[in-house]
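Novice: When you get a sec, could you give me coordinates for this:
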Amino acid sequence: MHHIVENQRNFFNTNTTKNLQFRLTQLDKLYSVLKNNEQALYDAIYKDFKKSEFDTYTSELALIFHDIKDAKRNIYKWARRKKVRTNLMNFPGKSYIIKEPLGVCLVIGAWNYPYQLSLSPVVAALAAGNTVILKPSELPAHSSKVMATLINKTFDPKILKVVEGGVPETTELLEQDFDKIFFTGSTRVGRIVYEAAAKNLTPVTLELGGKSPAFITKDCNLKITVKRLVWAKFLNAGQTCIAPDYVFVEKAIEQNFMEAIKAEIEKEQFAFENNNYVQIINDKNFERLEKMIVPDKVAYGGSTNAPERYIQPTILHKVTFNDPSMQEEIFGPILPVLSYTTLQEAIERSRQLPKPLSAYIFTGSKKNREEVLQQLSFGGGAVNDAVMHISNPKLPFGGVGHSGIGSYHGKAGFDGFSHKKSILHRATWLELPLKYFPHSASKLKWIKRLMKLQ
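Specialist: Reported below is the predicted structural model:
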């Protein structure tokens, strides 16, 4: 690991990556190797947890391709020196900010979207002019292997290298001195990464998770609300960091909501053979999720099949904060439904939990919308939709508090892998004597006057 990092550092120090055309070449190379090997990517991820070609393209590859195109289209603008105003105290002069790459970066991907959550940060890092070591999650072993095979045979390891492995390999990587670490995963592991980074004062972006709520008010468009909510929750069998984790529905429409959501799930016919559902990633997660299904709280679903790692889309009703499903992030196809009388009550109860990565409000009322957006702290979210905010590269994506540090996507990703170097450029044709010795009451008086004009 040390040898890989040092080779990348030596290459970075040649300043080759600061050339924008060089960066564009690397982005083109990444796009081509993924585009030319789409079928291999589809086959690998299906072997891991039966993810269909449709879902793999729409929720993974399409987003990566868009990130690459977005970076190529905007790289000159994002990298441009930014002029800023120079204050009177520094007259005559000019001021500007230079964006420069951080250096050697480590990207640790997540298992639930093994391509998108590994390669989108890589796109941002390469666009910003860094070298990158990618450590994909070992849980989807076939997906990890295909990324390693394709990338390592295409890229010079001094620029981009995939390192496979589990905890021992990740631990050894974290012992190295990086210029940036980008991690996507659980809050528990995020703490370990953060602690390791702190030893070298390495900046981090942590994309974590949390219990993301969805609030549903009586004045929502119930038909559209349920349609969008069911899609967002059961996409990837609920194994999505920004999936609605639980629902707060207004009591006035509680019964109508329950009937509508059951009907929508029936209509969608989630199943492996319909190519719109996936397996739980492994036995450990299957067993964890199965324990959350309390039989007397099941309003819909609840069936499981351990050998197939299948859990039927499940709705839990009349749930309390003491139930197993409310004790941790679910990360599976189980949706607890709670009710409320006033929206303020629901917001206050949600605030008892750590700040989530996302939150959603389904309402036709501006007052209700603003109540949630202003009072609840969360990473990002949507009004009258769920999950789809991740598809807009103009919106920085990231958490707050326990749900993460920093953000990426589009320009935010480029900035996250860049250092903003501030420069004051002074002219030499004029020099006021005010700051120099000897000090005097008169000089101080003039300095105070000038400060008031700033």
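Novice: all contacts plus neighbour counts: C-alpha atoms, from now on.
Specialist: OK.
Novice: Next one: the nearest residue to Leu61 once chain neighbours are set aside from Trp78, what distance?
Specialist: Nearest non-adjacent residue to Leu61, counting by C-alpha to C-alpha, 6 or more residues apart in numbering: Gln116, 6.5 Å away. Per C-alpha to C-alpha, to the nearest Å, Gln116 is found 22 Å from Trp78.
Novice: who's more crowded, the two?
Specialist: Gln116 (23 against 18; other C-alpha atoms under 10 Å).
Novice: quick one: contacts for the more buried one?
Specialist: 59-61, 63-64 (C-alpha atoms under 8 Å, 6 or more residues apart in numbering).
Novice: which helix of this structure spans the most residues?
Specialist: Ranked by residue count, the top helix of the chain under DSSP state H comes out as helix 62-79.
Novice: Could you also give me the structure for this next sequence, so I can compare it with the first?
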Amino acid sequence: MYDNLREFYKSNITRDYEFRIEALKKLRDEIIKYRDKINEALYKDLGKSDFESEISEVSFSLIEINYLIKNLKKLMKNKNVSTSIINFRSKSYIKYEPHGLVLIISPWNYPFNLSIVPLAGAIAAGNVAVIKTSSSSKYTSLIIEEIILNIFSEDFVKVEKGDIGVNERVMNEKYDFIFFTGGKVTGKKVYEKAALDLTPIVLELGGKSPCIVDDNIDLKVAANRIVWGKFLNCGQTCVAVDYILCKRSIYQELYKELLRALEEFYGKDIMNSKDYGKIVNVKEYNRLINILIKEKQELICSREDLKIAPHIFLASFDSPSMKEEIFGPILPIILYDDIDDVIEELNKKDVSLALYVFSKNKNFVNKVMKNISFGGGCVNDTIVHLSNPNLPFGGNGESGFGKYHGKYSFYTFSRSKSILDKNYFPEIMLRYPPKKDKVSIIRKLMK
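Specialist: Sure thing, here's the model as predicted:
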């Protein structure tokens, strides 16, 4: 089905620096030209405000593209490494080459960002690409396709839209690399398909990302940052705060500050706030409402508008909201007295994609960081670790594997070849037979 892309890749055009840099610049310039239409599409799909779309989708993508444009020449250079004494008079280096035909499967929650940022990495590394967008973000998918068709041949980048039938058709093809962002259930199916062809794959999944709050904090600032990170995109963020672990002694104060921040950010009538998004579709809306019903919460919602107000409540590790990733505007708070109990409990659970800790106590922070595994996170903030292109982003264990952003996107979408280039002189006979009396010499050299 994608023979044209494979033929284009075999022409070696995409391996040239000039082709890659020109493609990245075209992508950047077209996004800038289309940014108002992108924001409009994101509003239709997810109710995102222009401001939210800019910071989390459009500008985020441009930052990544600009990083690759600025650093591409350096990234493409062979990386020299040291050579052992055994290989005297030789040089060693790592050469990076593209995988070939890359499949990028993007989700609906950040449909522009999570299509374009991986695509930029694939282009920078010299690949050709197929992007499979989500059928739940149909307006953004149309804009992505329009942008790509304006600047690239379908022999180079192909956008596939549609539902399960398109998914099956796309997944029936063989690829040289697969990059998947989405839920765990679908991710496992994609992983199984990749395994059949031994196709290398990156899985960017999710999980229940905790936010640990100590009693030694700036309550107002902490509440601002937690509310922003949780209710951005109406909570439909893979690295959103899934639940809070709050020191019992400050619960009442923190709860008041969370409510204060909500009102300051979204107003008293949050359901009609232009800065507050909506749930992507009826299926997700019903799933979230079901969680709230099980939690016996008073529902503040509108099925017609697919809106659910923020719901913040006390919970326990056994509560219905703690059974699965929430992925919506529901924020359980679990109280604790001793951080050692928290660490013990979290280490029983799947490794989360993110973890956040709020504390002015460095020993407290270091204890958390040392003893809990997670993909990435922040101290005294939420989500913003994604915005630094110098930090690799990705999961760990059940939250996925593989890293990208900045230079890590280039390396992820590249194959590394290890090369040792040896001089003809001198010809050291020690390695050749006969072996007699050579063992002691080898042992000394290999120390």
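Novice: residues of the longest helix of the first structure that come out buried?
Specialist: Neighbour counts over helix 62-79 of the first structure (16 or more other C-alpha atoms under 10 Å) mark 63-72, 75, 78-79 as buried.
Novice: what does that helix correspond to over in the second structure?
Specialist: Here helix 62-79 of the first structure aligns to the second structure at residues 59-76, judged by TM-score structural alignment.
Novice: sorry, back to before: from the middle of its chain, how far away would the longest helix of the first structure be?
Specialist: 17 Å (C-alpha atoms, centre = their mean, to the nearest Å).
Novice: elements contacting it?
Specialist: helix 20-35, strand 93-101, helix 116-127, helix 410-416 (3 or more C-alpha pairs under 8 Å, 6 or more residues apart in numbering; DSSP states H and E).
Novice: Most tightly packed of the ones you listed?
Specialist: helix 116-127 (a mean of 27; mean count of other C-alpha atoms under 10 Å).
Novice: That helix maps to which residues in the second structure?
Specialist: Mapped onto the second structure using TM-score structural alignment, helix 116-127 of the first structure spans residues 113-124.
Novice: Average offset of the matching stretch relative to the first structure?
Specialist: Once fitted to the first structure, stretch 113-124 of the second structure is off its aligned match by 0.6 Å on average (mean C-alpha distance after the TM-score superposition for the first structure).
Novice: between the contacts of Gln116 of the first structure, which is closest to Glu290 of the first structure?
Specialist: Ser59 (25.7 Å; C-alpha to C-alpha).
Novice: quick one: secondary structure of the closest one?
Specialist: helix (DSSP: H, G, I helix; E, B strand; the rest coil).
Novice: show me the contacts for the alignment partner in the second structure of Ile151 of the first structure.
Specialist: The equivalent of Ile151 of the first structure in the second structure is Ile148 (alignment by TM-score structural alignment). Neighbour list for Ile148 of the second structure: 27, 157-159 [criterion: C-alpha under 8 Å, 6+ apart].
Novice: Map Glu345 of the first structure onto the second structure.
Specialist: Checking TM-score structural alignment: Glu345 of the first structure goes with Asp341.
Novice: Comparing the helix or strand hosting its match with the first structure, how large is the average distance?
Specialist: Under the criterion of DSSP states H and E, Asp341 of the second structure resides in helix 339-346. Averaged over the aligned pairs, helix 339-346 of the second structure sits 1.5 Å from the first structure after superposition, using mean C-alpha distance after the TM-score superposition for the first structure.
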